[in-house]
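Enquirer: need a 3D model of the sequence below.
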Amino acid sequence: MFEIAREALAVLHEGGSLGVVVVTGVHGSTPRAPGSAIAVCADGRALGAVSGGCIEGEAYELALSRLADRSPLTQTLGGEGDLYRPGLACGGAVDVLAFHVGPGDHDIVSALERSLEDGEVTLTLPGGAVVTRPRAPRLVIVGAVDFTPALAAAGRALGYRVIVVDPRPVFATPERLPAAHEVHVAWPDRFLAGLEIEPSTVICVLTHDDRIDVPALAAALASPAGYVGAMGSRVASERRLARLREAGVGDDALARLRSPIGLDLGGSSPAETAVAILAEVIATRAGASGRPLGETRGPIHPRHES
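Expert: Next up, the predicted model:
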């Protein structure tokens, strides 16, 4: 539900109401996780989604019905039991809760507002179902270079809290990096030393300057960050590895470094490069192969049984 917070709040702050359907549980292979939601406005507009499209019409009608009837309603959508009902093409099913939300539902409004900021947010829905939005993982981009705005925008779209750090004040400005949540003018190694870094943290070093890259990477590889990558040609990457070894970075730490950064997708523009980088990040976090799905076996979507 938190993924539609901004659009939902725009309606609620203007005095409007919403009929909402939230996924509370999934069975089998499904494209959306618990917490996914669709909301319907009084004028018929839909916000969000609960599936890849297979049961969206049924979810829409269910949400629409809550505009007139404010009592919460639970239901299961999808499955393979009834050929005449819409179902998920992947064969799974989702448990959903449908309910009404108005401007006076202060707990829900407050939780949606808090979800626009950093930090974990938990919301108890009508009927007792609980949805949680964990604190957003960090995407730390070292270097305010020409690739940085595209990577920041793509990272933000994927739910990261985007932090850009560069010691050069002429480049590290919010105006140049509108998608970043934070822009810091600082030496990256010192900045990283003072940052809370978790296994979910992604650190991408884009500067192409060994004076910045080497100490920043040394700090990043000494941290528990789940992904550390550095941009550069193969020649530059080999040179940088040698300098990192000279700086005392061991082989086990260097084995964690993704350089040259990103998957081989064949693109070269900033936007294409951002896709290649984040594709590798997603595959690394999921422990996936990064191969075409047509060449793999097994479920496409992770299973989230409830």
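
Enquirer: from now on I want contacts and neighbour counts done on CA atoms only, so please keep to that.
Expert: Fine.

Enquirer: need the contact list for the nearest residue to residue 193 once chain neighbours are set aside.
Expert: Distance criterion CA to CA, 6 or more residues apart in numbering; nearest residue to residue 193, sequence neighbours excluded, is residue 219 at 6.7 Å. By CA atoms under 8 Å, 6 or more residues apart in numbering, residue 219 lies in contact with 189, 192, 193.

Enquirer: could you pull out the helices for the chain?
Expert: For the chain, applying DSSP state H gives helices covering 5-13, 56-68, 106-115, 148-157, 188-193, 210-221, 234-246, 251-254, 270-286.

Enquirer: only the buried residues of the first one, if you could.
Expert: It refers to helix 5-13. Applying a neighbour-count criterion of 16 or more other CA atoms under 10 Å, the buried positions in helix 5-13 are 5, 8, 9, 11, 12.

Enquirer: can you list contacts of that helix?
Expert: Defining contact as CA under 8 Å, 6+ apart, one finds that helix 5-13 is touched by 17, 18, 39, 41, 47, 102, 103, 109, 112, 113, 115, 116.

Enquirer: of those, which qualify as buried by neighbour count?
Expert: For the contacts of helix 5-13, burial is judged from neighbour counts taken by 16+ other CA under 10 Å, and it is met by 17, 18, 39, 41, 47, 102, 103, 109, 112, 113, 115.

Enquirer: quick one more, to check against the first:
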Amino acid sequence: MLELAAELLERVRARTPFVAATVTDVAGSAPRQPGSSLVVDAGGAVLGNVSGGCVDAAVHEACQEMLAGDRRPRTVRFGYTDADALGVGLTCGGTIELLLRHHDPGAEPHLGQAFTDAAQDRPVAVATIVRGPDAHLGRAIVVRPDRPHEGTLGDERLDRVAAAHATAALHAGRTGTVELGVADSHCREPMALLVESNAPAPRMLVFGAIDHAAALARLGTFLGYRVTVCDARATFATPDRFPHADEVVVDWPHRYLESQRLDGRTVVCVLTHDPKFDVPLLTAALRLPVAYVGAMGSRRTHQERLARLRAAGLTDHELGRLHSPIGLDLGARTPQETALSIAAEIVAHRHGGTGAPLRTGALPIHRPGVRWRAPFPAVRSQDDRLSSRA
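Expert: Predicted coordinates:
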């Protein structure tokens, strides 16, 4: 629901009841991931979607029925194997499970405040029971950094476990399901939580104030990154040259990188291909727990760079994290085309894509959503799951 926070906040302020149908689980090829919602309010307005169109009409009807009748939370499932697959099933071949939940804004102030936080881009996470005993279904708690959680799932110990998982998801900027089993000693019956997190935008650090950086900054912003362009040369590193960057910094690249607090979603793109900048910068970057480090240059430049980095003390394991020459093979010529190849590699690396044409592959088009499996506190990332299935 947090993806619709601004619109839902309007309903909360107007005291308008609504029903939210939220994707809690996907299997096979499905167009939307956990956390995606379709909302129908008491006035008949519709927000969002859960399938890109193929089952939205049926979900809309179910939401209307809940508004008019039984308001108890319940789950529904749609898939290609349904008898009416061509009517309301997922014709893309996957299955989705949804939680339908009636929201009375006046009765849930903690959720209303969560919508306010998300709408203002403040970090907040909501953990909701989406599978388990009927008496607990739909209960939710709200988690924020360095503050006690709000709301309850009906059990103090379960609240603590859910709050810990939600805190981990918020720190990683991830939304997904958490499965809790009886053997884990965290609940009396098997349960699943949907943890929705709203975190600040991930960062893209682009080093080198060149035309390729301007094109990449534009694409990075389009993909939802907070983009910084950094260069030691004040003549070239000016806001006018990089209108799509969130900030332009004049500093030595390695010094700027070492001054930043970065997380596991950060991508670092080194476009300088100048040893006096590249070697100290990449030495620092490849030792940080960031998501992606790429460097521009020819294959000859890459080999010379590897030799310098080894001389600087980097191990083979650390060098194995380097994407160089940066980008996918698209036959790019212009700065814009090169930026596209870099952005494509970043997306593929983030989601476990191969970069191969879809018409020649056998893997699902839509990768599975994030799923975390207890025992607590282990949290498996999407990249971990994809690697384990390879």
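
Enquirer: what lines up with the residue nearest to residue 193 of structure 1 in structure 2?
Expert: When the structures are aligned by TM-score structural alignment, the residue of structure 2 matched to residue 219 of structure 1 is residue 284.

Enquirer: now do that match against residue 35 of structure 2, distance only.
Expert: Relative to residue 35 of structure 2, residue 284 of structure 2 is positioned 35 Å away (criterion: CA to CA, to the nearest Å).

Enquirer: please name the spatially closest residue to the equivalent of residue 131 of structure 1 over in structure 2 (chain neighbours excluded).
Expert: Residue 131 of structure 1 maps onto residue 195 in structure 2 when the alignment is built from TM-score structural alignment. Ranked by CA to CA, 6+ apart and with sequence neighbours excluded, the top spatial neighbour of residue 195 of structure 2 is residue 127, at 4.4 Å.

Enquirer: what number of residues lie near the one you found?
Expert: Burial of residue 127 of structure 2 is recorded as 31 neighbouring residues (other CA atoms under 10 Å).

Enquirer: ok, now which ones touch residue 216 of structure 2?
Expert: 206, 336, 339, 340, 342, 343.

Enquirer: hmm, 7 Å instead?
Expert: The contact partners of residue 216 of structure 2, by CA atoms under 7 Å, 6 or more residues apart in numbering, come to residue 339.

Enquirer: over to residue 168 of structure 2?
Expert: If you count contacts by CA under 7 Å, 6+ apart, then residue 168 of structure 2 has nothing around it.

Enquirer: need the three-state assignment for it.
Expert: Following DSSP: H, G, I helix; E, B strand; the rest coil, we place residue 168 of structure 2 in the helix state.

Enquirer: what do we get in structure 1 for it?
Expert: Alignment of residue 168 of structure 2 against structure 1 is given by TM-score structural alignment, with no counterpart assigned.

Enquirer: how much space between residue 168 of structure 2 and residue 126 of structure 2?
Expert: Using CA to CA, one obtains 12 Å as the distance from residue 168 of structure 2 to residue 126 of structure 2.

Enquirer: next: residue 196 of structure 2.
Expert: Note on residue 196 of structure 2: its distance to residue 126 of structure 2, by CA to CA, is 5 Å.

Enquirer: the stretch 101-250 of structure 2: strands as residue ranges?
Expert: Remark: strands assigned in the stretch 101-250 of structure 2 by DSSP state E, counting those that start in this stretch are 124-131, 140-143, 150-151, 176-180, 191-198, 203-207, 226-231, 247-250.

Enquirer: most packed of the ones you listed?
Expert: Ranked by mean neighbour count, those are led by strand 124-131 with a mean of 28 (mean count of other CA atoms under 10 Å).

Enquirer: just how off-centre is that one within its chain?
Expert: Distance of strand 124-131 of structure 2 from its chain centroid, counting by CA atoms, centre = their mean, to the nearest Å, is 16 Å.

Enquirer: by contact count, what packs against it?
Expert: Helices and strands touching strand 124-131 of structure 2, as assessed by 3 or more CA pairs under 7 Å, 6 or more residues apart in numbering; DSSP states H and E, comprise helix 109-119, strand 140-143, helix 156-172, strand 191-198.

Enquirer: compute the inter-axis angle for that strand and helix 109-119.
Expert: Relative orientation of strand 124-131 of structure 2 and helix 109-119, computed by axes from the mean of the first three to the mean of the last three CA atoms, to 10 degrees: 130 degrees.

Enquirer: show me what residue 294 of structure 1 lines up with in structure 2.
Expert: Using TM-score structural alignment, the equivalent of residue 294 of structure 1 in structure 2 is residue 359.

Enquirer: re the thing from before, JSON lines for the contacts of helix 5-13 of structure 1, including distance to residue 172 of structure 1?
Expert: Converted to JSON lines, the contacts of helix 5-13 of structure 1 look like this (distance: CA to CA, whole Å):
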{"residue": "17", "distance to residue 172 of structure 1": "41"}
{"residue": "18", "distance to residue 172 of structure 1": "40"}
{"residue": "39", "distance to residue 172 of structure 1": "38"}
{"residue": "41", "distance to residue 172 of structure 1": "40"}
{"residue": "47", "distance to residue 172 of structure 1": "35"}
{"residue": "102", "distance to residue 172 of structure 1": "41"}
{"residue": "103", "distance to residue 172 of structure 1": "39"}
{"residue": "109", "distance to residue 172 of structure 1": "34"}
{"residue": "112", "distance to residue 172 of structure 1": "31"}
{"residue": "113", "distance to residue 172 of structure 1": "28"}
{"residue": "115", "distance to residue 172 of structure 1": "27"}
{"residue": "116", "distance to residue 172 of structure 1": "24"}
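
Enquirer: just those now: which is nearest residue 87 of structure 1?
Expert: Proximity of the contacts of helix 5-13 of structure 1 to residue 87 of structure 1 was ranked by CA to CA; the top entry is residue 39 with 19.6 Å.

Enquirer: and that closest one, how far is that from residue 45 of structure 1?
Expert: Using CA to CA, one gets 8 Å for the distance from residue 39 of structure 1 to residue 45 of structure 1.

Enquirer: before we move on, what about residue 218 of structure 1?
Expert: Computed as CA to CA, the residue 218 of structure 1 to residue 45 of structure 1 distance reads 50 Å.

Enquirer: do the same with residue 272 of structure 1
Expert: 32 Å.

Enquirer: list the residues that contact residue 138 of structure 2.
Expert: 73, 101, 128, 129, 130.

Enquirer: right, I'll call it a day here.
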